[in-house]
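Q: Show me how the following folds:
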Amino acid sequence: MKLRKVKSPSPCLITQAMDIIGKKWVLLIMYQLLSGPKRFTELEAEMAISGRLLSERLKEMETEGIVTRHMYPEIPPRVEYELTPKGRAIEPVINQIYSWSSDWLKEQQQIK
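A: Modelled structure (predicted):
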């Protein structure tokens, strides 16, 4: 299959998208949230990411409209993060990346 370069009216769209999702951990956070809302500690434990960096990424993603933060008035306070429709829209892309990497990792392991 031959790929052709798609011309767009704004050649910076890919760059703009990569500025958002290309940061370390962002796609993995999104992948984790595809299964539904999660608490901060759940994300931290599942990904072995530092709390400081996870907090920073979640704030950036919230600013971009990718994630919403729900705070529940309980004691102790409960905070959950969830993908917005904008964040959830990347699910087919994440699935394709997973499929691509799965195929190539299998092939790479067979070569070794």
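Q: CA only for contacts and neighbour counts going forward, please
A: Fine.
Q: How about Ile21: what's its closest non-neighbour residue?
A: The spatial neighbour of Ile21 that comes closest, neighbours along the chain excluded (CA to CA, 6 or more residues apart in numbering), is Leu27 at 6.1 Å.
Q: let's see this one next to it:
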Amino acid sequence: MAHEHPEYDPADRVAEDAELAEFFDLLGRPHTTAILRRFACDSGPWRYSELQETLDISPTTLSNRLAALTEAGIIERESYDEIPPRVEYSTTAKGEALRPPFEELLVWIDSYD
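A: As a prediction, this is how the structure comes out:
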């Protein structure tokens, strides 16, 4: 038996599936979930050096992941005109919206561990 969806638009579904696949692709990159966990579970903002110290990630990989998360609108980068230069990363509203599902996933993982 097929389910009827009166407002179902296949073109919308294809676009949503593509966005979801893009998001999971980002999550599937090495160290992305560890970085997201810092932002989702711990208060920020975070300096690059603090992230580097707490995560076992090469500087190049960390920079690439932060750039990808910034481009995705999940975190934002703020640079300050100081000596030495200071850069901080914090979650955007989009990133904050990931906190509840991220915490639920952690609960789910713990319940089946």
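Q: May I have the TM-score of the superposed chains?
A: Their TM-score after superposition, calculated using TM-score structural alignment, normalised by the length of the first structure, is reported as 0.77; 99 aligned residues with a CA RMSD of 1.8 Å.
Q: sorry, back to before: sec struct for the residue nearest to Ile21 of the first structure, please.
A: Using DSSP: H, G, I helix; E, B strand; the rest coil, the secondary structure recorded for Leu27 of the first structure is helix.
Q: any idea what it aligns with in the second structure?
A: Under the alignment (TM-score structural alignment), Leu27 of the first structure maps onto Thr33 of the second structure.
Q: repeat for Ser101 of the first structure
A: Residue pairing (TM-score structural alignment): Ser101 of the first structure is matched to Ile109 of the second structure.
Q: Pull out the buried positions in the strand or helix carrying its match.
A: Assignment of secondary structure by DSSP states H and E places Ile109 of the second structure within helix 99-111. Neighbour-count burial for helix 99-111 of the second structure flags 99, 102 (criterion: 16 or more other CA atoms under 10 Å).
Q: And Ala97 of the second structure, how far from Pro59 of the second structure?
A: Ala97 of the second structure sits 27 Å away from Pro59 of the second structure when distances are taken as CA to CA, to the nearest Å.
Q: Would you state the strands of the first structure in chain order?
A: Along the first structure, the stretches classed as strands by DSSP state E are 38-39, 67-72, 78-83.
Q: Out of those strands, which gets nearest to Asp19 of the first structure?
A: Taking CA to CA, strand 67-72 is the member of the strands of the first structure nearest to Asp19 of the first structure, at 16.0 Å.
Q: What count of nearby residues applies to Asn64 of the second structure?
A: Residues near Asn64 of the second structure, counting by other CA atoms under 10 Å, number 13.
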